[in-house]
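A.B. asks: Predicted coordinates and the sequence they were generated for:
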Amino acid sequence: MIQREVENELLFRVNHFPVTAILGPRQVGKTTLVKILRAVLPKESLYLDLEIPSDLAKLSFDAELFLKNNDNLTVIFDEIHRLPDIFVLLRGLIDQKREAGRFILLGSASPDLLKNSAESLAGRISYVEMHPFHYREIAPANYRDHWLWGGFPLSYLAKNDKSRNLWLTDFLRSYLERDLPQLGLSVSPLLMRRLLMMIAGMQGGVLNYSMLANSLGVSQPTVKNAIDFLEQAFLIRRLQSYFINIGKRLVKSPKIYIRDSGLLHHLLNIKELDSLLGHLVAGGSWEGYIIQEIISLLPPDALPFFYRSQDGSELDLVIEQGLGISLAIEIKLSDSPTISKGNTISLQDLGNPPLLIVTPSANDYALKPNVWVCSIATLSKNMHRFGLNAFN
């Protein structure tokens, strides 16, 4: 059994907030984790899977009476988006008896899609995002396998390539044909699949809604709405540009990534490491893979951006904390990295923050003053050195 890094953080929230919401993509391990943690919750618990008709029926007749009869328990609602009207009731019950650990909500949609929770439970709820396996959770396993296969538990732990590919195919079909429509997306599954394949082909590129809309033969608002849903369902990430008034023209459009590298490679029909390394998307895939690792480490007050000017000066990732950039990061698919003139200019633009260069497997060393090289294996340790590891 692989221990999930988020366990301690989840228990902390349950002990301090009336409602804790565990959000993340489907099949990421939310249900498995909460069932394991039931044994160490501060109170006994009641688990309700709202996709099971018998559990849903318990709340269909008189949900208030049912929950009041169980107010001595921590009630766990799995797939909470199936019962959106319950948030107002939860607020009333919490206000009548305000104590930590009353409810745990599990969902496959962001707070933006669960608007009722954001509005009804403001001040009463704490959100925890659960990601697919991070490399540091499965280390010292081979990072190449993790990069190629991704971090979804049933993909990473599959016994063979055939079962892994079948799982990814079913996972994607379920999201496109069932989950996204349930969340309110009206775009056809076929169009969504084509959109995801186009996004995969431009992994790490600057998002151009007009180009995507023209290629798909739909309007820009349709593409933007579809991308909004994909992001809020935790399948893609739009990394925003860092913009400050420094007297030069900056790229302001976001960069776009498929979050999970295994899903990315499945969309591109990449099944072997040699095929990946020879593919045009290899650099963007490695960049997205490392960005996912880094963002999953960040404390709540640290915000990730990329930096790029119109003249080509850029940095893959800059971390804003407080009033400025606390760390810049370059991601290299090479164990002999160098920094470009554009990197140096960008660092100067941003006040010369420290620069960390992340490689596949180089030893840690100082490349030059205020510039350090590390590997994916030592990334967590190095992020901690800069005060940017929420779990250490």
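C.D. replies: Cool, the structure landed.
A.B. asks: alpha carbons only for contacts and neighbour counts from here, please
C.D. replies: OK.
A.B. asks: Next, please give the residue ranges for the strands of the protein.
C.D. replies: Under the criterion DSSP state E, the chain contains strands at 19-23, 45-49, 74-78, 103-107, 125-129, 236-239, 255-258, 302-308, 314-321, 324-331, 355-359, 365-368, 371-375.
A.B. asks: Please compare the first structure with the one that follows:
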Amino acid sequence: MIKREAEKIILSLAEQFKAVAIIGPRQSGKTTLVRYIFKNKPYVNFENPDIRLYAMEDPRGFLSNYPDGAVFDEVQRVPEIFSYLQQILDESNNNGLFIITGSNNFLLQETISQSLAGRVGYLKLLPLTLNEIKDNKSTASQLIFKGFYPSLYSNSIKSSLWYSNYINTYVERDVRLIKNISNLVTFEKFLRLCAGRIGQLLNMNSLAIEIGVDNKTISAWIGVLETSFVLFRLQPYHKNFNKRIVKMPKIYFYDTGLAAALLGIQNSNQLDLHPFRGALFENMIIVDLLKTRFNKAKTNNLYFWRDNVGNEIDVLLDNGATITPIEIKSGQTVTTDYFKGIKYWNKLTKKEGGYVVYGGTMAQKRSNNITVVPYSKINNINNEE
């Protein structure tokens, strides 16, 4: 098993809270990790129809089988159980009693906030980080194409075959669970169009026209993709510094391999010269920064900034007291153009510092405290509150 960075903080949460909820996309390694950490706890998978029916029809009787707690997998399938779980947690003096996992953010958070608020410690577990993989042999294009789901690193399955199955399972099964979408063919077209808009401003009107549905439907479908950890919105930084700024979010995928599959990219060699390579490289870096935050049970503190004349910063890390600018460049050779955005930002904010993450291998320290970081070493970027 690949050692996960979240292991230590999950143990810490179990010491502080009566229950721990680990949520994230399907196949991100939640089950493997919790069964490894809590190997002495009974394991229950609510994807099993018999178990699910038992828990729904007789929740008290079902829970009486686990007086010392358990690991409950895909618990969003039985939301009825949460009200009964609340009483058990309230009557117990033990922390780390139940460990619950789920791949549907909305359903899980809604039921937990209603029944178990204050009793549960949260952690979002996304696919592997670059640091967890520790792959020094693959190129950036190979990593982008392969993606970061643990199954792809523990089995010899071809990534194109794995993602084809993942997309079919997701559209046919998970989407129906979240929202009753009748035309799944249209939804899958929408999913592929979103992959073609990685790193771009989210223009719902444009998507609505291209798909042939209204803006409300697009908004609801974006919500479905966010809820099931397929994509996320990177919000614009809110301070304008006396400039007119862009207020629309950008969209990125939680996994570049999935995005590449949706774009119809067949192999990593094809990606080397693909027009989306820069956007996918940017996506890989941004989501890796997000994974590192989530692995510490911290909230998303990433933003982008762009004014109305095109000055832009790819990522801002908002740590409250400090705002750190990051520029992302897929090229392997550092040029003066890489620093233009950060220099403009630092002049505007009267600060110095920042990072340039690029596709090369050599770290560099530049003037005005700007650090050039190879993509394979982005875990060295300081993002602490």
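C.D. replies: In hand now; what should we look at? As the structure is a prediction and not an experimental result, all values here were calculated from the model.
A.B. asks: Let me see the TM-score of these two.
C.D. replies: Superposed pair, TM-score by TM-score structural alignment, normalised by the length of structure 2: 0.92. Supporting alignment: 378 aligned residues with a C-alpha RMSD of 2.0 Å.
A.B. asks: Dump the strands of structure 1 to JSON lines, plus mean neighbour count and distance to Gly205 of structure 1.
C.D. replies: Output for the strands of structure 1, formatted as JSON lines (neighbours: other C-alpha atoms under 10 Å; distance: least, C-alpha to C-alpha, whole Å):
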{"stretch": "strand 19-23", "mean neighbour count": "25", "distance to Gly205 of structure 1": "27"}
{"stretch": "strand 45-49", "mean neighbour count": "18", "distance to Gly205 of structure 1": "39"}
{"stretch": "strand 74-78", "mean neighbour count": "23", "distance to Gly205 of structure 1": "35"}
{"stretch": "strand 103-107", "mean neighbour count": "23", "distance to Gly205 of structure 1": "29"}
{"stretch": "strand 125-129", "mean neighbour count": "18", "distance to Gly205 of structure 1": "25"}
{"stretch": "strand 236-239", "mean neighbour count": "20", "distance to Gly205 of structure 1": "10"}
{"stretch": "strand 255-258", "mean neighbour count": "26", "distance to Gly205 of structure 1": "5"}
{"stretch": "strand 302-308", "mean neighbour count": "21", "distance to Gly205 of structure 1": "11"}
{"stretch": "strand 314-321", "mean neighbour count": "22", "distance to Gly205 of structure 1": "11"}
{"stretch": "strand 324-331", "mean neighbour count": "21", "distance to Gly205 of structure 1": "14"}
{"stretch": "strand 355-359", "mean neighbour count": "25", "distance to Gly205 of structure 1": "19"}
{"stretch": "strand 365-368", "mean neighbour count": "12", "distance to Gly205 of structure 1": "27"}
{"stretch": "strand 371-375", "mean neighbour count": "20", "distance to Gly205 of structure 1": "23"}
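A.B. asks: buried ones in stretch 139-155 of structure 1?
C.D. replies: Tyr143, His146, Trp147, Leu148, Trp149, Gly150, Gly151, Phe152, Leu154, Ser155 (16 or more other C-alpha atoms under 10 Å).
A.B. asks: Next, give me the two most distant ones among those residues.
C.D. replies: Farthest pair in the buried residues of stretch 139-155 of structure 1 (C-alpha to C-alpha) is Tyr143 and Leu154. Separation: 17.0 Å.
A.B. asks: Tell me which of the buried residues of stretch 139-155 of structure 1 fall in helices.
C.D. replies: Tyr143, His146, Trp147, Leu148, Trp149, Leu154, Ser155 (DSSP state H).
A.B. asks: between these, which is nearest Pro18 of structure 1?
C.D. replies: Nearest to Pro18 of structure 1 among those, counting by C-alpha to C-alpha, is Leu154 at 31.6 Å.
A.B. asks: separation between the closest one and Met1 of structure 1?
C.D. replies: 13 Å (C-alpha to C-alpha, to the nearest Å).
A.B. asks: Check Asn352 of structure 1 too.
C.D. replies: For Asn352 of structure 1, the distance to Met1 of structure 1 - C-alpha to C-alpha - is 43 Å.
A.B. asks: Comparing the two, which residue is more hemmed in?
C.D. replies: Asn352 (16 against 3; other C-alpha atoms under 10 Å).
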